[in-house]
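Engineer: From the sequence below, what's the structure:
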Amino acid sequence: MKLKSLIITSALLFAACGCIQAQSTQVIAHRGFWKTNGSAQNSIAALVKADSIGCYGSEFDVWLTADNQLVVNHDSTFKGVNMQKSTAQQCTGVTLDNGEQLPTLQQYLEKARSLKTRLILELKAHKTPEQETRAVEAIVKMVKDMGLDDRTEYITFSRHATKEFIRLAPKGTPVYYLEGDLSPKELKAWGCAGPDYHFSVFKKHPEWIKESHDLGMKVNAWTVNDPKDMKWLIGQGVDFITTNEPVKLQEILQ
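Structural biologist: As a prediction, the model looks like this:
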């Protein structure tokens, strides 16, 4: 009987540990929660819907326009309008698939102020370092002026922009690098909060997850839509998963 009780107790403890690990993985909606009625990628509706289902964060993309304004969109050219070569007025004249106008960053942040989800702001890689520096300066100022410093995290594929966010954002603001070509030790030396890499990078280098945690850093994997990949990453103990399927991921984590 004692052996049976020990086995049962061990099984319960193992299950409990698994639940704790699963619960520690947070959900980030990639370009907002757009795979639902009335939504579209990088729309304000997608931000609101990500908040409504309780996502830890909502990721979105930012460009600096030709007249040095900030707009929210993923592609460098969208519906015939090039974000870097066009004015903000030209960019915001584009209609998204849900009927919204392409938003400025100011419009996006104004709505975010009434929500709870964290803002995972990706600055797209621009043509020149000078453009990226202007963009980072304007973004950091706008986020501060909106009172959203404590809810905003910065991500980018650009090495220059990564270092500029670390230099200009308030101390302690999470800044993540996306390219996937630097080890945890290298990211730590830069001052990054951790690796934010495509999930395939972590399948190639699973040791980077533990190395990051040992260095006191967080780990995010993107863009993870297959339940098998979600479960593998949860089992590896990643801190965040960015996905186009936030509801599916939430169900797995329950």
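
Engineer: For the rest of this, base every contact and every neighbour count on C-alpha atoms.
Structural biologist: Will do.

Engineer: hey, which helix is longest across this protein?
Structural biologist: helix 2-23 (DSSP state H).

Engineer: Okay, buried residues for that one please.
Structural biologist: 21-22 (16 or more other C-alpha atoms under 10 Å).

Engineer: Mind listing residues that contact the following helix or strand past it?
Structural biologist: Where DSSP states H and E defines the elements, the next helix or strand beyond helix 2-23 is strand 26-29. Identification of contacts with strand 26-29 by C-alpha atoms under 8 Å, 6 or more residues apart in numbering yields 50, 55-59, 239-246, 249-250.

Engineer: Please list the members of those that lie in helices.
Structural biologist: Among these, the members falling in helices (DSSP H) are 50, 246, 249-250.

Engineer: Could you list every helix and strand that the longest helix of the chain packs against?
Structural biologist: In terms of contacts (3 or more C-alpha pairs under 8 Å, 6 or more residues apart in numbering; DSSP states H and E), helix 2-23 is packed against helix 227-236.

Engineer: Now the second one, please; I'll put the structures next to each other:
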Amino acid sequence: MTSAAHPGHPYLDHPFPIPFAHRGGTAGGLENTAAAFRRAAGLGYRYFETDVHATGDGRLVAFHDPTLDRVTDARGRIGRLPWAEVARARVGGKEPLPLFEDLLEEFPAARWNVDIKAERALEPLVDLVRRANAWDRVCVGSFSESRLSRAYRLAGPGLATSYGVRGVIGLRLRSLGVPAPVRPGAVCVQVPRSQGGVPVVDRRFVREAHARGLRVHVWTVNDPESAAALLDLGVDGIMTDHLEMLRTVMTDRGAWV
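Structural biologist: Reported below is the predicted structural model:
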């Protein structure tokens, strides 16, 4: 089992479908923390999924929500707080929020799928990738197609990007034989298996993506039956919260590196 031919971006240089540790693996309750990513690395994961927000003073934090309220012992909107205050919050009452630049440094062999959760985080992320020369280690995603287009314009073709919602819809329509525009320059498409009960990923969708030189990465897959079915369809990556599960499924297929 090998992945579809990729369009030449080194981020995608992997011989089998890519296993992604979604937020480092959220099943342990310490999502998007250095501790979670250390655990994922210890299990053999080399591709991590995370999210970024910019604090009020412009520091780039790896965190999913716009506010600290859900998973930390603190409160408040990250974009309105200085880093000094955000740094005092603890995920699950235990682990600090990491700066994305610190994660890049701590895990030099890792590759990151980074979801830009807010417009204010876009330029700091592009600047960080440029300063760290991390072009082969970062793929930028977002639900917003316009945000991804702007990232691509700011960074140029050295930055790997996925499709936003508009691009996914266009690709899905094309897979059904309906002409639709899609943004050039993306290297992958990252999608749920279905949305609102409507299938997104099927053989036609995978075939259309591969015909355009795009990898298909599916989120967030947490049961072995779904993981196996998607691998049978020929998807190129799976994001999961349940790290041991996906490793077992892929190991049984001889697709774990």
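
Engineer: Now the TM-score, please.
Structural biologist: Scored against TM-score structural alignment, normalised by the length of the first structure, the superposed chains reach a TM-score of 0.79; 225 aligned residues with a C-alpha RMSD of 2.4 Å.

Engineer: Tell me the residue in the second structure aligned with residue 173 of the first structure.
Structural biologist: Using TM-score structural alignment as the criterion, residue 173 of the first structure maps onto residue 159 of the second structure.

Engineer: Tell me which stretches of the second structure form strands.
Structural biologist: With strands called from DSSP state E, the second structure shows them at 18-22, 47-54, 60-62, 90-91, 95-96, 111-116, 138-141, 160-161, 188-192, 194-195, 198-199, 215-219, 237-240.

Engineer: so how much does the last one differ from the first structure once superposed?
Structural biologist: Here strand 237-240 of the second structure is compared with the first structure after superposition; its mean distance to the aligned residues, by mean C-alpha distance after the TM-score superposition for the first structure, is 0.5 Å.

Engineer: which other helices and strands contact that strand?
Structural biologist: Using 3+ C-alpha pairs under 8 Å, 6+ apart as the contact criterion, the elements in contact with strand 237-240 of the second structure are strand 18-22, strand 215-219.

Engineer: Check the contact between residue 82 of the second structure and residue 57; I expect there is one.
Structural biologist: Yes. Taking C-alpha atoms under 8 Å as the definition, residue 82 of the second structure is a contact partner of residue 57 at 5.3 Å.

Engineer: which position in the second structure aligns with residue 99 of the first structure?
Structural biologist: Correspondence of residue 99 of the first structure to the second structure, assessed by TM-score structural alignment: residue 94.

Engineer: List the contacts of that match.
Structural biologist: By C-alpha under 8 Å, 6+ apart, no residues touch residue 94 of the second structure.

Engineer: Which residues are in contact with the closest residue in space to residue 141 of the second structure that isn't next to it in sequence?
Structural biologist: In this structure, residue 141 of the second structure finds its nearest non-sequential neighbour in residue 115, 4.6 Å apart by C-alpha to C-alpha, 6 or more residues apart in numbering. Counting by C-alpha under 8 Å, 6+ apart, residue 115 of the second structure makes contact with 49-52, 140-142.

Engineer: how near is the closest residue to residue 168 of the second structure other than its chain neighbours to residue 172 of the second structure?
Structural biologist: Nearest residue to residue 168 of the second structure, sequence neighbours excluded (C-alpha to C-alpha, 6+ apart): residue 189, at 6.9 Å. In this view, residue 189 of the second structure and residue 172 of the second structure are 11 Å apart by C-alpha to C-alpha, to the nearest Å.

Engineer: mind listing what the residue positioned nearest the centre of the second structure touches?
Structural biologist: With distances taken as C-alpha atoms, centre = their mean, residue 113 lies nearest the centre of the second structure, 3.3 Å away. Listed by C-alpha under 8 Å, 6+ apart, the contact set of residue 113 of the second structure reads 47-50, 138-141.

Engineer: again, 6 Å this time
Structural biologist: Going by C-alpha atoms under 6 Å, 6 or more residues apart in numbering, residue 113 of the second structure touches 49, 138-139.
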